[in-house]
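Trainee: The following block contains a protein sequence and its predicted model.
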Amino acid sequence: MTAAKSTSKTRNTPAMPLAERLRPQSLGEVIGQQHLLGEGMPLRIAFESGQPHSCILWGPPGVGKTTIARLMASSFDAHFITISAVLGGVKEIREAVEQASIWRGQSGDLADAGGKRTIVFVDEVHRFNKSQQDAFLPHVESGLFTFIGATTENPSFEVNSALLSRAAVYVLQPLQEADLKRIVAVALERQALQAIESIAPAAVDRLVAYADGDARRLLNTLESLGVAAGNDKSGEVISEVTDAWLLKVLGERMRRYDKGGEQFYDTISALHKSVRGSDPDAALYWFMRMLDGGAEPKYMARRLVRMASEDIGLADPRALRLALDAAEVYERLGSPEGELALAQCVVYLAVAPKSNAVYKAFNEAKAFIKKDGTRPVPMHLRNAPTKLMKELDYGKNYRYAHDEEDGFAAGENYFPEGMAAPAFYRPVNRGLEIRIADKLNELKLKNNQKN
């Protein structure tokens, strides 16, 4: 959801939701997504060409997907049909096809019967199954209508490859702080917040932090403020929103948490260091502080997966699996039920044996590759799927480890010729890595004996 930057009064009736009243009516009014809509950018070029094309708008909620789709319809003078993948199905798709056929004209010529293009907009297209998505293909292929899908999920995984190949994918970003502040200014300029005439800078900052890049969330909150200002229990007319009044009215929603600021990163740092320091109580404290402050549990799940890889690693490989399982449980159950699984993960990570050996090895290998030259793969390690490659000695003298004693080709070299074997991975003396170190020492001894 985006908002307009025009200084004119709000359009339509006050009974409409604020987000709808402030919806842009032209491309020039759109706030945000300038990497797509700015001069010379892909979607701006598409608008200016006058030729609509099928596309998928991928981005988080409240960033302007529906707005852009509607603006395409008005810019191209096309009929606009909306289908919700949550509520609709093949029946709605068939009805859209019938409407598009009527509007296009019986002969298929746009000039017939005042024939017009049709844009079919599918909201949350990722919720359609394969057969439902396939129903669009022949009509997109024939040009009966232009397909526009909106999704919050990665279309590479959620949209059929056949449909994906017929549609350009545009990635929309969360709105920036400056964009959200402009939306607040627009709402005030258009006198859209009932008695509210101004909002103090501290309150604006809190509103913007709460919106977290989502214009619809911001506008819905502003609308709530307008209603509250007109029904204040003190009987006073609230013309200016102060930070104190904002917290009083929407305290449970306007937590003390700044999701984009220093406090956010300080708190996640405290959680991470408590886990690393093996203090489950402190880890739970900071975890709950973040949830109470409004942190997105999905973000917390991602950070827990990172902690499992960075600070525990192979000292306890089960930690990574448990972190992934906790993230999946939250995806299935949502809040608040799924938060318990995340808390369980926090405690497990805190008490698990710690190792950053893989993390350090990864960084050392990455740095080495950046400064080292591109060394050729030794002939005995190359793949030889063809006769010619075998004749060129690809794979010659390779020792198949499974055929060797104990499944180990002692003395074999797996590095490029002339390269000294680096010691990126150095197991720590904790958890499973104790056994891993023993195994590596045993294999090293066999190599030395062979050489």
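Mentor: Noted; the coordinates are in hand.
Trainee: CA atoms for contacts and neighbours, from now on please.
Mentor: OK.
Trainee: element containing residue 210, please.
Mentor: helix 201-211 (DSSP states H and E).
Trainee: which of the residues in that helix are buried?
Mentor: Residues of helix 201-211 classed as buried under the neighbour-count rule (16 or more other CA atoms under 10 Å) are 203-211.
Trainee: same check, this time on stretch 211-222
Mentor: Within stretch 211-222, judged by 16+ other CA under 10 Å, the buried ones are 211-219, 221-222.
Trainee: let's bring in a second model and compare:
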Amino acid sequence: MFPDPHPGEGARAPLAERMRPRTLDEMVGQRRLLAPGTALRRAVESGNVHSMVLWGPPGCGKTTLALLLAQYADAEFVAISAVLSGLPQVREVLAEAQRRFDAGRRTVLFVDEVHRFNKVQQDAFLPHIERGSILFVGATTENPSFELNSALLSRCRVHVLEAVSADDIVAALQRALDDGERGLGGRGLQAAPERLRDIAEAADGDVRRALTLLEIAADLAEGEGGEITAATLAQVLADRTRRFGRQGEQFYDQISALHKSVRSSNPDAALYWFARMLDGGADPAYLARRITRMAVEDIGLADPRALQMSIEAWEAYDRLGSPEGDLALAQVVLYLASTAKSNAGYVAFKRAKDDVRTFGTAEVPMHLRNAPTKLMKSLGYGKGYQYDHDAEGGVALDQTGFPDVIGEKVYYEPVDRGLEIKLREKLDRLRAARKPDLP
């Protein structure tokens, strides 16, 4: 019999809980992992399961899969949450699992939001995983590579679960409408396929959320003739939101997508990711800072106006706030993505820093030193310096600007785009004329 995660609740349980799949065939989505014949499905069906980490977005089936593992393995299912449980409770659960193991029964220990446990708490599971007294199943919405310690990862397989498609969510919703035992069947409810599609798309890959929305819509529809209409859903879906984390992988994936779209001169994609992050609750001041970085890293001197416009848009946002100031940032995103690009300044700065580390405290050449006193002048400070404004063309080509130990270097190589075309022409001319045998 399928383990009931909420014994005694029965019909009082939320629809999403009542409709939780009881077999692998009832699960929607995750075909890559759980289609007939796949390695994980064969392992689950045979009861020969291994400790694992399930990584995926909310509502994709992590808890359900853990419950099914316990069912097929004929093991006890125990669930703890890293948000609510401390080390004493973890140790108590592990001790009970050991006693159960000694008596001949295995335990599937499901740890929800395992990424919230610190290293010491994560280490507590290691000896029990090695002994086999628990089948460890950790669930996380964050990248395990960053959030879980290497010792735990080395003892577990990581399975990546995907957001459930709208088509699969529609199937789950229809099943809930038709099911008279656990679902909404028998209540005389009706919903056109397009209304179920509206709910599925609003759920944004989260089956649990979709079933919750359906349950709310069903309660409203019972007082309106039993049909879930567009007007009904207008009330239910008024505050729909997209998946977004203020920190974590989704956050950094999206800022990466924005930056790379600007770099690729794709203003439409850049605007989409900017709007997506605002919609998800990203701090516009953070976006303003990152936009300014794009101006100096990827546009640079190909269009010096980009930095000026970024600063001005940032200041405009500070004065206007949201939503008015958002438009100023959106406009500069469009400009940065549309204008000429160059990372020549960024590359040049990295090269210069590398030489600073390589050559250490190289002496400043005597002719470049300041000589404010007679003693310093007598020691040769400033001797031989040529005042460039007095030289022909405004540049003294027979004196170096580098320490002797380094010699003349070329860090900055302007690209053939934007203003840097002109800068390249000038620098090529000066570098060719500068004496190659400078000391």
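Mentor: Good, I have the coordinates. Given the structure is predicted, the values throughout are model-derived calculations rather than measurements.
Trainee: coming back round to it: check the mean deviation of the helix holding residue 210 of the first structure from the second structure.
Mentor: Here helix 201-211 of the first structure, set against the second structure after superposition, deviates by a mean of 1.5 Å using mean CA distance after the TM-score superposition for the first structure.
Trainee: Tell me the first helix or strand C-terminal of that helix.
Mentor: Downstream of helix 201-211 of the first structure (by DSSP H and E), the next one is helix 215-230.
Trainee: quick one, strands of the stretch 51-200 of the first structure?
Mentor: 55-58, 79-84, 118-123, 146-151, 168-171, 198-199 (DSSP state E, counting those that start in this stretch).
Trainee: Adding mean neighbour count and distance to residue 20 of the first structure as columns, could you present these in JSON lines?
Mentor: Listed next are the strands of the stretch 51-200 of the first structure as JSON lines, based on neighbours: other CA atoms under 10 Å; distance: least, CA to CA, whole Å:
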{"stretch": "strand 55-58", "mean neighbour count": "23", "distance to residue 20 of the first structure": "19"}
{"stretch": "strand 79-84", "mean neighbour count": "19", "distance to residue 20 of the first structure": "15"}
{"stretch": "strand 118-123", "mean neighbour count": "26", "distance to residue 20 of the first structure": "16"}
{"stretch": "strand 146-151", "mean neighbour count": "25", "distance to residue 20 of the first structure": "18"}
{"stretch": "strand 168-171", "mean neighbour count": "16", "distance to residue 20 of the first structure": "23"}
{"stretch": "strand 198-199", "mean neighbour count": "19", "distance to residue 20 of the first structure": "21"}
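Trainee: Can you redo those as a markdown table, where the extra columns are distance to residue 134 of the first structure?
Mentor: Converted to a markdown table, these look like this (distance: least, CA to CA, whole Å):
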| stretch | distance to residue 134 of the first structure |
| --- | --- |
| strand 55-58 | 15 |
| strand 79-84 | 15 |
| strand 118-123 | 13 |
| strand 146-151 | 12 |
| strand 168-171 | 17 |
| strand 198-199 | 49 |
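Trainee: closest one to residue 181 of the first structure among those strands?
Mentor: strand 198-199 (10.8 Å; CA to CA).
Trainee: Spit out the contact partners of the equivalent of residue 217 of the second structure over in the first structure.
Mentor: Aligned counterpart of residue 217 of the second structure in the first structure: residue 225 (TM-score structural alignment). Listed by CA atoms under 8 Å, 6 or more residues apart in numbering, the contact partners of residue 225 of the first structure are 193, 246, 249.
Trainee: Show the buried residues in those residues.
Mentor: By neighbour count, with 16+ other CA under 10 Å, the contacts of residue 225 of the first structure hold 193, 246 as buried.
Trainee: So which of the contacts of residue 225 of the first structure sit within helices?
Mentor: Among these, DSSP state H puts 246, 249 in helices.
Trainee: re the thing from before, next one: the match of residue 217 of the second structure from residue 63 of the first structure, what distance?
Mentor: 21 Å (CA to CA, to the nearest Å).
Trainee: ok, now residue 189 of the first structure?
Mentor: Where residue 63 of the first structure is concerned, residue 189 of the first structure sits at a distance of 21 Å (CA to CA).
Trainee: In terms of neighbours, single out the busier of those two.
Mentor: Neighbours per residue, other CA atoms under 10 Å: of residue 189 of the first structure and residue 63, the larger number sits with residue 63, 24 against 18.
Trainee: what does the more buried one align to in the second structure?
Mentor: Residue 63 of the first structure maps onto residue 60 in the second structure, by TM-score structural alignment.
Trainee: need the contact list for that match.
Mentor: Residue 60 of the second structure touches 29, 161-164, 205-208, counting by CA under 8 Å, 6+ apart.
Trainee: can you put those residues in TSV and add distance to residue 270 of the second structure?
Mentor: Rendered in TSV, the data for the contacts of residue 60 of the second structure read as follows (distance: CA to CA, whole Å):
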residue	distance to residue 270 of the second structure
29	30
161	27
162	24
163	23
164	26
205	23
206	26
207	29
208	31
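Trainee: which of the residues you listed lies closest to residue 103 of the second structure?
Mentor: Nearest to residue 103 of the second structure among those is residue 161, at 33.7 Å by CA to CA.
Trainee: Map the closest one onto the first structure.
Mentor: Using TM-score structural alignment, residue 161 of the second structure pairs with residue 172 in the first structure.
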